[in-house]
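Novice: the sequence and its predicted three-dimensional model are supplied below.
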Amino acid sequence: MTDSPGGPRRRDPDRRERIIAACLDVIAEAGVAGTSHRRVAAAADVPLGSMTYHFSGMDELLHEAFARFARSVSDRFERRMAAAEDVEAARRAVVAIVTEEAFGTRRDLVLTHELYTLAAREPAFRKLTNAWMARSRAALERHFDPTTARLLDALIEGLTIHRALDTEPQDPAVVVAAVERLT
């Protein structure tokens, strides 16, 4: 702590990062519509004034939070595809992304869909989803031609949405067959 004219001041170099992480938690719990500066500040355990100090407004905070989330998902996707040594291993990696990794938690599912909904309405957020898709396709293109990579990317998105929202468990054999047909 350092002294300031108004009394002791807390030194908190990770405050901005903590606010971004808390924002993702609030979105996962309450959705974008239920996310406010006040809720995020409370979740991050920071004074409300920190919100306007670190972010120009809610759009900037949401953009930073969703950018962090998209990067983390893309990083996992890229690592999985980079580990595949041949086309057969790449096919197995795609199946694993759908059946094991993608939307591995309810939180990831909610955050992904909140980002998709926001991007459908707000062009600035579409840049995040486009960058996310571009990274996925580039990772797939290590093993597949660009058209197949684009189709696989769409298949992954669709199958993971179905897996997450369907009331019946997804049969992994269906995923295997779909990947084999496309590749």
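Specialist: Structure received.

Novice: when you work out contacts or count neighbours from here on, use the C-alpha atoms and nothing else.
Specialist: Fine.

Novice: list the contacts of stretch 141-148.
Specialist: 81-82, 86-87, 90, 137, 149, 182-183 (Cα atoms under 8 Å, 6 or more residues apart in numbering).

Novice: what about the helices in the chain?
Specialist: Taking DSSP state H as the criterion, the chain contains helices spanning 15-30, 37-44, 49-54, 58-82, 87-96, 106-121, 123-140, 146-165, 172-182.

Novice: out of the ones you listed, nearest to Gly7?
Specialist: helix 49-54 (16.3 Å; Cα to Cα).

Novice: can you pull the buried residues of that closest one?
Specialist: Met51 (16 or more other Cα atoms under 10 Å).

Novice: chain center to it, what's the gap?
Specialist: The chain centroid and the centroid of helix 49-54 are separated by 24 Å under Cα atoms, centre = their mean, to the nearest Å.

Novice: that helix packs against which elements?
Specialist: The contact analysis (3 or more Cα pairs under 8 Å, 6 or more residues apart in numbering; DSSP states H and E) places helix 49-54 against helix 37-44.

Novice: for the helix it packs on, which outside residues touch it?
Specialist: Residues contacting helix 37-44 (Cα under 8 Å, 6+ apart): 18-19, 21-23, 25-26, 47-48, 50-51, 58.

Novice: show the buried residues in these.
Specialist: 18-19, 21-23, 25-26, 51.

Novice: in CSV, list those residues along with distance to Ala42.
Specialist: Converted to CSV, those look like this (distance: Cα to Cα, whole Å):
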residue, distance to Ala42
Arg18, 11
Ile19, 9
Ala21, 12
Ala22, 9
Cys23, 10
Asp25, 11
Val26, 10
Met51, 11
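
Novice: now for the residues you listed, which pair is the farthest apart?
Specialist: Asp25 and Met51, at 15.6 Å, using Cα to Cα across the buried ones among the contacts of helix 37-44.

Novice: one more to weigh against that first structure:
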Amino acid sequence: MPTRRHDPERRDRIIDAALSVIAEGGVAGTSHRRVAERAGVPLGSMTYHFTSMDELLREAFTRFALRVSERFSARIAAAADLEALVAAVVHLVHDDLAAGPDDLVLTLELYTLAARQPAFRQITHEWMQRSREALGRLVDERKTHELDALIEGLFIHTHLDPAPRSRAVTRDAVRRILFP
């Protein structure tokens, strides 16, 4: 009888591979077979570690959202006052939220999945909560919601608009919320 290979990182590799496959071909193009190939694991490992594709997608997008949230929170935590917060938000929009080559695509894939399937909205809800908690350290609840929405919109426009978006335009938009 063959011995089972001990591979404690296999589940993590599968999740990371799922994110890579999603970034490459979207959620619609993600299959157990493609993820297993990318992770370098037997196809049977997929059903051993995940009961369904939805479970794998939830795990993968949760990992991704946490990774981006940590980056976001660290940037905001370094801001000591509102002027520093303006600079932090500009940096988030133009650099941090798309620090990885797949971050924009993964963000949009998650939003689309959450829009289509309410079960995935919990991931985006928790992500927004973490963002608002970080922002809430320096601004009131109303400004926290406005700023969070502005960051999301500016991030998308900055990275999808074919014309380069100016940091000065972002800075001015943030200042209009923080210093009305």
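Specialist: Perfect, I can see it now. Only a predicted model underlies this, so the values are computations on that prediction, with no experimental measurement involved.

Novice: which of the contacts of stretch 141-148 of the first structure count as buried?
Specialist: Buried among those by 16+ other Cα under 10 Å: 81-82, 90, 137, 149, 183.

Novice: tell me the one of the residues you listed nearest Thr2 of the first structure?
Specialist: Distances from Thr2 of the first structure to those, taken by Cα to Cα, are shortest for Ala82, at 47.0 Å.

Novice: who's in contact with the most centrally placed residue in the second structure?
Specialist: The residue lying closest to the centre of the second structure (Cα atoms, centre = their mean) is Ala65, at 3.8 Å. Neighbour list for Ala65 of the second structure: 123-124, 127 [criterion: Cα under 8 Å, 6+ apart].

Novice: mind running it again at 10 Å?
Specialist: 59, 71, 103, 106-107, 110, 123-124, 126-128, 130 (Cα atoms under 10 Å, 6 or more residues apart in numbering).

Novice: now neighbour count and distance to Asp95 of the second structure too, for these, in CSV please.
Specialist: Converted to CSV, those look like this (neighbours: other Cα atoms under 10 Å; distance: Cα to Cα, whole Å):
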residue, neighbour count, distance to Asp95 of the second structure
Glu59, 19, 25
Arg71, 16, 11
Asp103, 18, 11
Leu106, 24, 16
Thr107, 20, 14
Leu110, 25, 19
Ile123, 22, 23
Thr124, 18, 21
Glu126, 15, 22
Trp127, 18, 18
Met128, 18, 19
Arg130, 18, 19
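
Novice: and which of the buried ones among the contacts of helix 37-44 of the first structure is nearest to Arg163 of the first structure?
Specialist: Nearest to Arg163 of the first structure among these: Asp25, at 22.5 Å, using Cα to Cα.

Novice: what residues are up against that closest one?
Specialist: 19, 31, 35, 40, 43-44, 65, 107, 111.

Novice: report the buried members of those.
Specialist: 19, 31, 35, 40, 43-44, 65, 111.

Novice: farthest pair in those residues?
Specialist: Ala44 and Leu111, at 17.8 Å, using Cα to Cα across those.

Novice: looking at the buried ones among the contacts of stretch 141-148 of the first structure, which is nearest Ala124 of the first structure?
Specialist: For those, the residue nearest Ala124 of the first structure by Cα to Cα is Arg137; the value is 20.7 Å.

Novice: wait, that closest one touches Leu152, no?
Specialist: Yes. Look at Arg137 of the first structure against Leu152 with Cα atoms under 10 Å: they come within range, at 8.3 Å.

Novice: so where is stretch 39-58 of the second structure in the first structure?
Specialist: Aligned by TM-score structural alignment, stretch 39-58 of the second structure corresponds to residues 44-63 of the first structure.

Novice: how long is the matching stretch from one end to the other?
Specialist: Stretch 44-63 of the first structure stretches 17 Å from its first residue to its last (Cα to Cα, to the nearest Å).

Novice: hang on, the earlier thing: so which of the buried ones among the contacts of helix 37-44 of the first structure comes closest to Val174 of the first structure?
Specialist: Nearest to Val174 of the first structure among these, with distances taken as Cα to Cα, is Asp25, at 32.9 Å.

Novice: the counterpart of that closest one in the second structure and Arg10 of the second structure, how far apart?
Specialist: Alignment note: Asp25 of the first structure maps to Ser20 in the second structure; criterion TM-score structural alignment. Separation of Ser20 of the second structure from Arg10 of the second structure (Cα to Cα): 15 Å.

Novice: re earlier: dump the helices of the first structure into TSV; add distance to Asp3 of the first structure as well.
Specialist: Formatted as TSV, the helices of the first structure follow (distance: least, Cα to Cα, whole Å):
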stretch	distance to Asp3 of the first structure
helix 15-30	19
helix 37-44	23
helix 49-54	18
helix 58-82	29
helix 87-96	54
helix 106-121	40
helix 123-140	41
helix 146-165	51
helix 172-182	60
